[in-house]
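S.K.: I'll drop the sequence and a predicted model, then ask my questions.
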Amino acid sequence: MLNFINKLFGSSKTLQQETDPMKKFLIIGLGNIGPDYEETRHNIGFKILDFLAEQEDFTFESAKLGAVATFKHKGKSVVCLKPSTYMNLSGKAVKYWMDKENITLDNVLIITDDINLPFGSIRLKGKGSDGGHNGLKDIQNVLQTTNYNRFRFGVGADFSKGKQVDYVLGKWDNDQQKAMPERLKISTDLIRSFVFAGAKNTMNLFNGK
């Protein structure tokens, strides 16, 4: 495992040859625009991409259907998108930027919150249902497939019956805020791994962390 991590964050021609030859990727962090939604659980996709922007020193700019930025990682071009369509219409932005940048579905990664995972748990999957998540539901409807990569960040389910919306649109509690920097670091490492090493290797390395 240590050798693999060294290859992932160092240089490795062998590993590059084993991964997808396509060199352009689209990473979408789901969320809602506006100050009322900042620091809410539902906006973890935005938060992870903002953390990545700090690490990689890039800036998001307003564009059609979202805020967009690009950076390079080990020879790959990475387009990052924070949709401005609000969560329930995320599919429109995803499809537009896939077509505009000519990015294949295999090289798309959707970052989303998940109440079915404990806080801070991360899980990468290559397909699956929307799990009742309206953003994923719209992406599925627009793309007409459930076979797309999704990075699920656990937000927990500490809410009573009928209070799910209030919970996901609520802000992180103190313990979650303290744990967030370490969780964000692992999340951005997962994104780089997805770009460089591919989905399968990334699942093996990161799922359950």
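M.R.: Perfect, thanks for sending it.

S.K.: please make it C-alpha for all contacts and neighbour counts, starting now.
M.R.: Will do.

S.K.: what sits up against stretch 104-112?
M.R.: Outside of stretch 104-112, the residues that reach it under the criterion Cα atoms under 8 Å, 6 or more residues apart in numbering are 22, 24-31, 42-45, 98, 148-153, 195.

S.K.: from those residues, keep the buried residues only.
M.R.: Those of the contacts of stretch 104-112 that meet the buried threshold are 24-31, 42-45, 98, 148-153, 195, by 16 or more other Cα atoms under 10 Å.

S.K.: elements contacting the helix or strand harbouring residue 205?
M.R.: Residue 205 is located in helix 199-206, with elements delineated by DSSP states H and E. On a contact count with 3 or more Cα pairs under 8 Å, 6 or more residues apart in numbering; DSSP states H and E, helix 199-206 meets strand 122-125, helix 174-197.

S.K.: next one for the comparison:
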Amino acid sequence: MATETSSTGSWLVMGLGNPGSKYEGTRHNIGHMVLDELLGRMNAKYTRTKIGAQAVAARLGPGGPKAVFAVSEGYMNVSGKPTRGLMDYFGVPAENLIVVHDELDLDFGRIKIKRGGSEGGHNGLKSITQHLKGDKDYIRVRAGISRPAGRMDTADYVLQRFSSTEREELPGFVAQAADAVELTIFEGLTAAQNTIHAV
């Protein structure tokens, strides 16, 4: 791995999604969008790793805490292997892993932060839990995308791009999810929940 990603604190932020232009802007890739927002705030860029992820170690603001920010180079359902690889490389414990992902069970634009719990059928979370040998004690920033209307297949729905109406609200939604990550690292989980869940 590059030297700029070889020294960090004990946080890892993973944004879930699928690789390639085919999936850019889809509901399932909200995690990638949030990581792009965070990197933009820090003026940071990813470096390719040998672990199957793009990652960068950067500070949250001048003199702020340092963490690794990453996205997998593989598909959603194999997110666990690169996540575990980065955790092992940087010495990040499960309790300091933050996973940003799309959430069908929240209305579009709603954000919830939680530690542990079930994966709710989310294949990315299932893969991570599997590679953590069943340890679910990591933090999830759940970005609501709503459930599909009618009888649309969920798998098809999450791979669609956001509607024109949703795209108007998307920048603010992504920014708020990025805020949730920063608050969790800066102020702790409970304080972040109190702020974000009140919105």
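M.R.: Received the coordinates, thanks. None of these values were measured; they are calculated from a predicted model.

S.K.: just to revisit the earlier point, out of the helices and strands packed on helix 199-206 of structure 1, deepest packed?
M.R.: Mean neighbour count (mean count of other Cα atoms under 10 Å) peaks for strand 122-125 among those, with a mean of 21.

S.K.: what element comes up after it heading to the C-terminus?
M.R.: Using DSSP H and E, the helix or strand that directly follows strand 122-125 of structure 1 along the chain is helix 134-143.

S.K.: buried ones in that next one?
M.R.: 135-140, 142.

S.K.: for residue 113 of structure 2, see how far away the residue nearest in space to the middle of structure 2 is.
M.R.: The structure's structure 2 has its C-alpha centroid closest to residue 100; by Cα atoms, centre = their mean the separation is 2.1 Å. Distance, residue 100 of structure 2 to residue 113 of structure 2, by Cα to Cα, to the nearest Å: 9 Å.

S.K.: identify the contacts common to the two.
M.R.: Counting by Cα under 8 Å, 6+ apart, the residues touching both residue 100 of structure 2 and residue 113 are 140-142.

S.K.: secondary structure class for the residue nearest to the centre of structure 2?
M.R.: strand (DSSP: H, G, I helix; E, B strand; the rest coil).

S.K.: need the counterpart of it in structure 1.
M.R.: Here residue 100 of structure 2 is matched to residue 111 in structure 1, going by TM-score structural alignment.

S.K.: which one in structure 1 is furthest away from the centre?
M.R.: Most distant from the centre of structure 1: residue 161, at 27.7 Å, with distances by Cα atoms, centre = their mean.

S.K.: residue in structure 2 paired with it?
M.R.: Aligning on TM-score structural alignment places residue 161 of structure 1 opposite residue 151 in structure 2.

S.K.: assumed that match was part of a strand.
M.R.: No: looking at residue 151 of structure 2 with three-state DSSP, it is coil, so not inside a strand.

S.K.: picking that back up, which two of the buried residues of helix 134-143 of structure 1 have the greatest separation?
M.R.: The span of the buried residues of helix 134-143 of structure 1, defined through Cα to Cα, is set by 135 and 142 at 10.8 Å.
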